[in-house]
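Enquirer: could you work out the structure for the sequence below:
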Amino acid sequence: MSLVETATADGIATFTLNNAPANCYSREMMSELDAAILDARFDPSVHVIVIRGAGEKFFCAGADIAMLQGADPYFKYNFCLHANETLLRLENTPKLVIAAIDGHCVGGGLEVALACDLRVARKGVGKCGLPEVKLGVLPGTGGTQRLVRVVGKSRAIELMAAGEVFPLERALELGVLDHLWEADSHEDFHAKVREWAGQFVPPKAASRAVGLIKRACQTGAEIALADGLALERELQQRLFESEDAREGLAAYNEKRAPQFSGK
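Expert: Coordinates of the predicted model:
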C-alpha cells in the first residue's frame, strides 16, 4: 500500500496521505511525498497540487511518535533534515499547492500544511496546533519558522510555548487558514476543493504565471527588497516570452475571454 496516493485529473495532482489511523508520517511516507512532488514538478499536465489526508478524522497528526521513540539521535536528525528538504521542495516548486484539511491537523501535520501556499478546511471537523512542547521538543519540521511568518513572532511563540491546540475556526481568525467551508460530507468538501482549485488551471488561468507569482512571493519574502524586485523582473521576463502572455494581451485587446494553455 502506498503511503502517499497520487492521482491527476483536469490539471490537478492530488496527494493523499494514507497511513491509518492518523496519517502520521514516517521516513517512508516522506520519501514517497518527496518523489510525488518531483513527479508533479516535471509533469507539464500538472498545474496545481492538492494535499489531503485519507479518511475524515485526520489531515495528518505529524510524525510517527512510536517510530521516533525507538530511533537513535542520528536517525532523528536525518529524519528531520529530510522532512525539511521535502517541504522546501514543495515551496520551491513553481506550481500552486493547496492543503485541503478535513479533520485534525496537528504537530507535523500543520507543518506540512504551512508549507503549502494556500490552506482550506472543512468547518467543524477538527483542531490544529503545534503541541510538540508537551513532548519536551519543539516543532522540528519547519513549524517554528513558518508559523512565525504567518501569525507574527509573539503570537507564534505563545501558541507553541503553550502547546495550544485550537479549533479550525480559531485557525481562520489567526490567518493559519485561508478559507473555512461548510460541507455536508467528506466527499462534498473535496469536490468543493477541486472546483475551487480549477480557477488556477488552464484554460481559465495562466498557470505558469500563477506558479511564478508563488515563486516571487515565497523567495522574495525572505530576501531584501532590491533583490526581490530583481527576482520579480527576471520572472516577469520569462512570462513575457510565454504563450499565455501573448494570449492574455491579445484577448484583452480583442475584448474576449483568454484561453490559456499553461505554456
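Enquirer: from now on I want contacts and neighbour counts done on CA atoms only, so please keep to that.
Expert: Fine.
Enquirer: quick one, strands of the stretch 101-250 of the chain?
Expert: 104-106, 118-122, 127-129, 165-167, 179-181 (DSSP state E, counting those that start in this stretch).
Enquirer: what comes up buried for the longest one?
Expert: Yep, that's strand 118-122 we're talking about. Residues of strand 118-122 classed as buried by neighbour count (16 or more other CA atoms under 10 Å): L118, R119, V120, A121, R122.
Enquirer: quick check: which element contains I37?
Expert: helix 27-42 (DSSP states H and E).
Enquirer: so what's G211 up against?
Expert: Contacts of G211 were listed using CA atoms under 8 Å, 6 or more residues apart in numbering, and they are T93, P94, K95, L96.
Enquirer: hang on, the earlier thing: among the strands of the stretch 101-250 of the chain, which is nearest H82?
Expert: Closest to H82 of these, according to CA to CA: strand 104-106, at 19.4 Å.
Enquirer: show me the contact partners of the closest one.
Expert: 57-62, 125-131, 165.
Enquirer: how far away from the center of its chain is it?
Expert: How far strand 104-106 lies from its chain's middle: 14 Å, per CA atoms, centre = their mean, to the nearest Å.
Enquirer: so who does G53 touch?
Expert: Neighbouring residues of G53 by CA under 8 Å, 6+ apart: T16, L17, N18, N23, F59, C60, A100, I101, D102.
Enquirer: for comparison, sequence B:
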Amino acid sequence: MTFANPPVNLIVGETVLRLIEIVETLATDPDIQVVVFDSATPDFFYNHFDLAAAADFPAPEDENAVPAWTSLVLALFKAPYITIAAIRGRTRGGGNELALALDLRYASREKAIFGQPEVGSGLLPGGGGSERLPRAIGRDRALEAILTSDDYDADTAERWGWTTRALPDSELDASSTRSSAGSPPSTAPPSPRPKPRSTGHPCPRTRIWSPPTASSPTPSPSPGSSSARPARRPSSSRPASTSSTAWGSTSAPPTSSSDRPS
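Expert: Okay, here's the model as predicted:
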C-alpha cells in the first residue's frame, strides 16, 4: 500500500477516509495475508496531520463515538493479516501512530526520522501515540519524545525498540519483501545454540547433592583436592542434629555424656 501526498506526505481528511475504506476491504478478503505500507514521496513516509485542513477531517457522529483516526489505527492493530512498514523518510505525529499500529517496522538508517510533535502545536497524541509508544520504548523515553517534540533517527529508534530493525537504505525494500514472503530480514545464518553440558540429571543445570548416610559408603577424596570434606562420624546414641553448624567444619562434634571423663 503506497502513499503519496507530495510534497511532504501530510495526512488530510481524504487520507483517513480512504485508508479506512481500504483496511475494511482487506479485512474481508481471505486471500490477503501480508500488507506492506510504503511511500512514493522521497524523504517522507506518513507525516503528521495537516492542521491547516483540520476542518476536513471526519467528525465523530456523536460525543461517545470513537474518532475516525483512532478507529483506523485500532483496525490496523487488530487486522487479520500481517502489516509491515517500510519507512524511508520522516514519520511523525499521525504517521508515527500509524506505524506503531503495524506488526513490523523496518526503517532506512539514512533517511528515517521519528517523532511526536503534537505538543509543539498545543495538542496531545490522540491516535495511540501516548499508549503504544510507552509500551514500545518505556514510559520515560516516550514522555521525553512527546514533551520535547524532538526528532529521533533510525539507529536510536531501533535501540529503544521504536522500530523492528534499522537497515541500510539499499537493503530496505529487499528486507521488507523477505518478511512479507515469510523469510527473516537478515541474510546471515543464525548462530548455533551451544548445548548445555550434561550432568546425568534431567535438569542439566541443576546439581543435586545428598549427605552420605551410615548405610552408604563414603567416597574417598581425590588426592590433593582442597574441596574434600571429612567423613561425618556416625553415632547411634546421638539424635540427628538440626543445628546450623556448617557441613565440613573442622571442629569435632560434641561427645555424649557417657564419653566424658568423670
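Enquirer: and the TM-score between them?
Expert: TM-score of the superposed chains, computed with TM-score structural alignment, normalised by the length of structure 2, equals 0.64; 182 aligned residues with a CA RMSD of 2.5 Å.
Enquirer: related to what we said a few turns ago, would you turn the contacts of G53 of structure 1 into JSON lines with neighbour count and secondary structure?
Expert: JSON lines is the format used below for the contacts of G53 of structure 1 (neighbours: other CA atoms under 10 Å; DSSP: H, G, I helix; E, B strand; the rest coil):
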{"residue": "T16", "neighbour count": "22", "secondary structure": "strand"}
{"residue": "L17", "neighbour count": "27", "secondary structure": "strand"}
{"residue": "N18", "neighbour count": "23", "secondary structure": "coil"}
{"residue": "N23", "neighbour count": "27", "secondary structure": "coil"}
{"residue": "F59", "neighbour count": "32", "secondary structure": "strand"}
{"residue": "C60", "neighbour count": "32", "secondary structure": "strand"}
{"residue": "A100", "neighbour count": "26", "secondary structure": "strand"}
{"residue": "I101", "neighbour count": "32", "secondary structure": "strand"}
{"residue": "D102", "neighbour count": "30", "secondary structure": "coil"}
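Enquirer: closest one of these to D34 of structure 1?
Expert: Relative to D34 of structure 1, the closest of the contacts of G53 of structure 1 is L17; by CA to CA it sits at 12.2 Å.
Enquirer: so what corresponds to the closest one in structure 2?
Expert: Using TM-score structural alignment, the equivalent of L17 of structure 1 in structure 2 is F3.
Enquirer: how far away is the corresponding residue of structure 1 for A52 of structure 2 from A230 of structure 1?
Expert: Alignment note (TM-score structural alignment): A52 of structure 2 maps to A66 of structure 1. Distance, A66 of structure 1 to A230 of structure 1, by CA to CA, to the nearest Å: 47 Å.
Enquirer: just R238 of structure 1 next, same as before
Expert: For R238 of structure 1, the distance to A230 of structure 1 - CA to CA - is 13 Å.
Enquirer: do the same with L110 of structure 1
Expert: Counting by CA to CA - L110 of structure 1 and A230 of structure 1 are separated by 32 Å.
Enquirer: of these two, who's got more company?
Expert: Shown here are L110 of structure 1 and A230; by other CA atoms under 10 Å, L110 has more neighbours (27 against 14).
Enquirer: what segments of the stretch 101-250 of structure 1 are helices?
Expert: Here the stretch 101-250 of structure 1 has its helices, by DSSP state H, counting those that start in this stretch, at 108-114, 143-151, 153-162, 168-174, 186-197, 207-220, 225-240, 243-253.
Enquirer: where does the third one end up in structure 2?
Expert: Aligned using TM-score structural alignment, helix 153-162 of structure 1 spans residues 139-148 in structure 2.
Enquirer: how far apart are that stretch and its match in structure 1?
Expert: Superposing on structure 1 places stretch 139-148 of structure 2 at an average distance of 1.4 Å from its equivalents, by mean CA distance after the TM-score superposition for structure 1.
Enquirer: for the helix or strand hosting the match of A52 of structure 2, name the packing helices and strands.
Expert: Assessed by DSSP H and E, A66 of structure 1 sits inside helix 65-69. The contact analysis (3 or more CA pairs under 8 Å, 6 or more residues apart in numbering; DSSP states H and E) places helix 65-69 of structure 1 against no helix or strand.
Enquirer: can you pick the most crowded of the contacts of G211 of structure 1?
Expert: Within these, most neighbours by other CA under 10 Å means L96, with 27 neighbours.
Enquirer: what lines up with that one in structure 2?
Expert: So, by TM-score structural alignment, L96 of structure 1 is matched to I82.
Enquirer: wait, isn't its match in contact with F37?
Expert: No - at 10.9 Å, I82 of structure 2 does not count as touching F37 under the criterion of CA atoms under 8 Å.
Enquirer: sorry, back to before: for the match of L96 of structure 1, which non-adjacent residue is spatially closest?
Expert: For I82 of structure 2, ignoring the flanking residues on the chain, the nearest one in space by CA to CA, 6 or more residues apart in numbering is V34 at 4.6 Å.
Enquirer: what about the counterpart of the one you found in structure 1, how many residues nearby?
Expert: V34 of structure 2 maps onto V48 in structure 1, with residues paired by TM-score structural alignment. The tally of other residues near V48 of structure 1 (other CA under 10 Å) stands at 27.
Enquirer: quick check: V48 of structure 1 touching F15?
Expert: No - judged on CA under 8 Å, V48 of structure 1 makes no contact with F15 at a distance of 10.9 Å.
Enquirer: still on that earlier bit, need the contact partners of the match of helix 153-162 of structure 1.
Expert: By CA under 8 Å, 6+ apart, stretch 139-148 of structure 2 touches G115, Q116, P117, E118, V119, G120, P125, S130, L133, P134, D151.
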